[in-house]
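Make a model of this:
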Amino acid sequence: MYTLSQDTEQSRRERLRDRNVRGLVELLSRRGELRGVHPMADHVVDTFAWTV
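The predicted structure is shown next:
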């Protein structure tokens, strides 16, 4: 069972994750030459594209 502080921490982590993914997607949209530099970044962006 979660306590209030655990719920708050979980919510904070989810917002941070979403913000970071959004920033990565925006960056790779603007700067196509960065594709292929970091395979994990490409994977995250490709995975996000499938959900939209």
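
contacts and neighbour counts: CA atoms only from here.
Fine.

And the strands in this protein, which stretches?
For the chain, applying DSSP state E gives no strands.

Sequence B follows; please return its structure for comparison with A:
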Amino acid sequence: AQRATLQYWKQQMPWADKGSVTVANGGDLAKEAGVFPWLAVTPENAPR
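Down below sits the predicted model:
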């Protein structure tokens, strides 16, 4: 899957069963991990 991650859950979680696979947004995970500077991921107003 392009720009996505597949997550295999080894433990039971409130949002996923043990042994299940879920799809997550790779960009969101990278932002949460601090891969990108905060200024690069801060939305701006569109020009008028």
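
What value does the TM-score take for this pair?
TM-score for the superposed pair, counting by TM-score structural alignment, normalised by the length of structure 2: 0.29. Supporting figures: 25 aligned residues with a C-alpha RMSD of 3.5 Å.

Based on its surroundings, how many neighbours for Gly27 of structure 2?
By other C-alpha atoms under 10 Å, the residues close to Gly27 of structure 2 number 15.

burial measure for Asp28 of structure 2, as a count.
Residues near Asp28 of structure 2, counting by other C-alpha under 10 Å, number 13.

Surely it is in a strand?
No. The assignment for Asp28 of structure 2 is helix, going by DSSP: H, G, I helix; E, B strand; the rest coil, so no strand is present there.

Val21 of structure 2 versus that one, what's the distance?
Between Asp28 of structure 2 and Val21 of structure 2 the computed distance is 18 Å (C-alpha to C-alpha, to the nearest Å).

same question, Thr5 of structure 2
In terms of C-alpha to C-alpha, Thr5 of structure 2 sits 10 Å off from Val21 of structure 2.

what's the span of stretch 7-27 of structure 2 from first residue to last?
Using C-alpha to C-alpha, the gap from the first to the last residue of stretch 7-27 of structure 2 comes to 14 Å.

what about the helices in structure 1?
Listed from the start of the chain, structure 1 has helices (DSSP state H) covering 4-30, 39-51.

Make a markdown table out of these and add mean neighbour count.
Listed next are those as a markdown table, based on neighbours: other C-alpha atoms under 10 Å:
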| stretch | mean neighbour count |
| --- | --- |
| helix 4-30 | 13 |
| helix 39-51 | 12 |
